[in-house]
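Student: sequence plus the predicted model coming up.
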Amino acid sequence: MSRIVYLNGDYLPEEEAKVSIFDRGFLMADAVYEVTAVLDRKLTDFEGHVARLDRSLNELGMAMPLTRDELLEVHRELVKRNDVVDGGVYLQITRGAPSDRDFVFPDPETTPQTVVLFTQSKPGIANSPAAKTGIKVISIEDLRWHRRDIKTVQLLYPSMGKMMAKAAGCDDAWMVEDGKVTEGTSNNAYIVNGNKIITRELSHDILHGITRAAVLRYAREAQMEVEERAFSIAEAQAADEAFITSASTFVMPVVEIDGAKIGTGTPGPVAARLREIYLDESMKAAI
């Protein structure tokens, strides 16, 4: 059965969903997106994703085309129609499709935004084998623009980073600017020393991760110390543990950076405990 997607108010088989060649998401990367995880047919951290979506749109001078309740209805309907047990719902909003290509923003009164949502089924994502073994990362120079706090679809360099990591026989890349780690290609980065979790503070330099916010809240509730500051690759290599967080990987241990083992070279207890807490609490709060 064909996957059902949402496009501008309609539910359609994916092969019937079409977007104009003049859409600014396609021509200019003039679009924002969110990915909400689905666990046991329920949405996790939905409110956080909607709040960040609203912020991203505001930063780019775009309106929110659907209300919170309308977005929730579409998410739930797609999960139901596509029988998604575990996976995610991808949402993208563009500035729309004017009649021709132009650097100047189109008039929102005459050019409606494009709204797309689709599901991705990933059975058993909460039990990913990688969480047991950990992942390996390389470091690369951060060459992105300086509004990384806006979740836009400008993902070419992160994609290149993933490919650099793959070519090196690793799983991901941590980006470095001015000698300090900013974040992973699609995730926030952390190190652990003792009971202290260290991760870069919020700014325009990194994405304000929804999973990041939840994990740090749970860490503090569990009496773990959190320090929000930048750290170097050398400091990360000397740390007891390292891990990443994202909506699709939750809490994922990092066991090697640029060929250097982190700690024992196996997932550490802090990352394992945070993953356990996050999944447990997310399931309780899922809607």
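Tutor: Ah, there it is.
Student: make it CA atoms for all contacts and neighbour counts henceforth
Tutor: OK.
Student: my guess is residue 120 is in a strand, correct?
Tutor: Yes. Under DSSP: H, G, I helix; E, B strand; the rest coil, residue 120 sits within a strand.
Student: measure it to residue 73 for me?
Tutor: In this view, residue 120 and residue 73 are 17 Å apart by C-alpha to C-alpha, to the nearest Å.
Student: the two: who's more crowded?
Tutor: Comparing residue 120 with residue 73 by other C-alpha atoms under 10 Å, the one with more neighbours is residue 120, at 17 against 12.
Student: can I assume the more buried one is in contact with residue 87?
Tutor: Yes. Using C-alpha atoms under 8 Å, residue 120 makes contact with residue 87 at a distance of 5.5 Å.
Student: contacts only, for residue 92.
Tutor: Shown in contact with residue 92 (C-alpha atoms under 8 Å, 6 or more residues apart in numbering): 31, 32, 33, 34, 114, 115, 116, 117.
Student: in space, what's closest to the fourth one - neighbours in sequence excluded?
Tutor: Which is residue 34. Excluding the flanking residues, the one nearest residue 34 by C-alpha to C-alpha, 6 or more residues apart in numbering is residue 91, at 5.2 Å.
Student: try the first one
Tutor: Beyond its immediate neighbours in the sequence, the residue positioned closest to residue 31 (C-alpha to C-alpha, 6+ apart) is residue 94, lying 4.0 Å away.
Student: host element of residue 274?
Tutor: Element membership for residue 274 (DSSP states H and E) is helix 269-285.
Student: quick one: which helix or strand includes the residue nearest to residue 34?
Tutor: Applying DSSP H and E as the criterion places residue 91 in strand 87-94.
Student: residue 71 too?
Tutor: helix 68-81.
Student: next, the angle strand 87-94 makes with that helix.
Tutor: If you take axes from the mean of the first three to the mean of the last three C-alpha atoms, to 10 degrees, helix 68-81 sits at 130 degrees to strand 87-94.
Student: distance between helix 68-81 and the chain's centre?
Tutor: Between the centre of helix 68-81 and the centre of its host chain there is 19 Å, according to C-alpha atoms, centre = their mean, to the nearest Å.
Student: and the comparison structure, right after this:
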Amino acid sequence: MSRIAYVNGRYIRHADAGVSIDDRAFLFADGIYEVIEVFGGELIDETGHLARLERSARELRLNLPAGEGALRLILRELVARNRVTDGHVYLQVTRGAARRDHVFPRAGTPATLVAFAHRGDRAAAEAKAQAGIKVISMPDIRWKRPDIKTTSLLPNVLAKQQAREAGAYEAWLIDSKGYVTEGASSNAWIVDEEGALVTHPADSAILSGITRARLLQIAAAKGLRVIERAFTLDEAFAAREAFISGATTLVMPVVALDGRKIGSGAPGSVALGLRAVFHDFAPASP
């Protein structure tokens, strides 16, 4: 079966999908995006993702080409047409195609809307979580507004590649004061020596993850103490556990950082416990 994508009002074969070479995403990375998990054929935390899409658009003064209701219909149609039971849907909006100029195109230029869906391997993801992942640290060289989910991800790409070449799964980014901000494509967490969950506050230094927000809710329901503050690498090395969170990873235990074991060097009970109950708390949109 051919994969089906959505491009500006049309459902077409993924292999045939395309946009103009004048599109602002191609020329300036002038666009925003969201990735939503599909679990059991249902969209997870869809409302939060679409709310963040609207916020990103507002921060960039970008007009969304479709309302929330229409976007929900498009996403469901993609899940159905691609027969995705477990996987993800990707949604991207750009400022559209116009003559190359740094300033915004003239008013009325249609925005570009692209979306697609792909299947995931739930068993492989669970196996990775049971084994845990390795991360490395590196300086955070991104622009000062990573809280906006833009398509301008070159520093993140470089960080991910450096992690891959080091035999790690993720890179934790370190700010100029020596604090961990977040991962290249995830939020960063530790469980400190007292058993509290510590994660960077959702300010302009990090992307406010939808999965992160759900984990805060789950932790509260489970009676786990959470401290939203920045933490250092030394604190991470001394932690009982560490993990990352995101729509594509959910809760993924970290067992090593820069070649040093975290805790026992095996996935911890807090991370695995949060992962095990995540879908009991995360609302699914059929």
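Tutor: Good, I have the coordinates. This is a predicted model, so every value here is computed, not measured.
Student: what about the residue nearest to residue 34 of the first structure, neighbour count?
Tutor: Residue 91 of the first structure, neighbours per other C-alpha under 10 Å, totals 19.
Student: in the helix holding residue 274 of the first structure, which residues are buried?
Tutor: By 16 or more other C-alpha atoms under 10 Å, the buried positions in helix 269-285 of the first structure come out as 270, 271, 272, 274, 275, 277, 278, 279, 282, 283.
Student: stretch 132-143 of the second structure now?
Tutor: Applying 16+ other C-alpha under 10 Å to stretch 132-143 of the second structure flags 132, 133, 134, 135, 136, 137, 138, 139, 140, 142 as buried.
Student: in strands, which of those appear?
Tutor: Taking DSSP state E as the definition of strands, those contribute 133, 134, 135, 136, 137, 138, 139.
Student: with distance to residue 200 of the second structure as new columns, can those be given to me in a markdown table?
Tutor: A markdown table is the format used below for these (distance: C-alpha to C-alpha, whole Å):
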| residue | distance to residue 200 of the second structure |
| --- | --- |
| 133 | 20 |
| 134 | 20 |
| 135 | 17 |
| 136 | 17 |
| 137 | 15 |
| 138 | 16 |
| 139 | 16 |
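Student: how about residue 110 of the second structure, secondary structure?
Tutor: Following three-state DSSP, the label given to residue 110 of the second structure is coil.
Student: now do the helix holding residue 274 of the first structure: everything it contacts.
Tutor: 39, 42, 44-45, 126, 131, 192, 195, 214-215, 218-219, 241-243, 250-253.
Student: now the residue mapped onto residue 103 of the second structure from the first structure: how far from residue 18 of the first structure?
Tutor: Using TM-score structural alignment, the partner of residue 103 of the second structure in the first structure is residue 104. Look at residue 104 of the first structure and residue 18 of the first structure: by C-alpha to C-alpha, they are 24 Å apart.
Student: and for residue 22 of the first structure, nearest residue in space, chain neighbours not counted?
Tutor: What sits nearest to residue 22 of the first structure in space, not counting adjacent residues and going by C-alpha to C-alpha, 6+ apart, is residue 97, at 5.1 Å.
Student: isn't the one you found up against residue 114?
Tutor: Yes. With contacts counted by C-alpha under 8 Å, residue 97 of the first structure reaches residue 114, the gap being 7.4 Å.
Student: mutual contacts of those two, please.
Tutor: Common neighbours of residue 97 of the first structure and residue 114 (C-alpha under 8 Å, 6+ apart) are residue 23.
Student: need the residue closest to the centroid of the second structure.
Tutor: residue 246 (4.8 Å; C-alpha atoms, centre = their mean).
Student: return the residue of the first structure aligned against that one.
Tutor: Under the alignment defined by TM-score structural alignment, residue 246 of the second structure corresponds to residue 246 in the first structure.
Student: for its match, which non-adjacent residue is spatially closest?
Tutor: In space, residue 246 of the first structure is closest to residue 187, 5.0 Å off (C-alpha to C-alpha, 6+ apart).
Student: how many other residues sit next to the one you found?
Tutor: As a burial measure, residue 187 of the first structure scores 26 neighbours (other C-alpha under 10 Å).
Student: any idea how far residue 100 of the first structure is from it?
Tutor: Applying C-alpha to C-alpha to residue 187 of the first structure and residue 100 of the first structure gives a distance of 35 Å.
Student: mean deviation, the strand holding residue 91 of the first structure versus the second structure?
Tutor: Compared with the second structure after fitting, strand 87-94 of the first structure deviates on average by 0.3 Å (mean C-alpha distance after the TM-score superposition for the first structure).
Student: now do the contacts for residue 85 of the first structure.
Tutor: 38, 39, 40, 41, 42, 79, 121, 123.
Student: among those residues, which are located in strands?
Tutor: Using DSSP E, the members of these that fall in strands are 38, 39, 42, 121.
Student: show me the contacts for the second one.
Tutor: Read that as residue 39 of the first structure. Each residue near residue 39 of the first structure by C-alpha under 8 Å, 6+ apart is listed here: 85, 86, 87, 126, 283, 286.
Student: the third one maps to what in the second structure?
Tutor: The reference is to residue 87 of the first structure. Checking TM-score structural alignment: residue 87 of the first structure goes with residue 87.
Student: give me every residue that touches its match.
Tutor: Residue 87 of the second structure makes contact with 37, 38, 39, 117, 118, 119, 120, 121, according to C-alpha under 8 Å, 6+ apart.
Student: what's the burial count for the fourth one?
Tutor: Here the neighbour count serves as a burial measure; for residue 117 of the second structure (other C-alpha under 10 Å) it reads 29.
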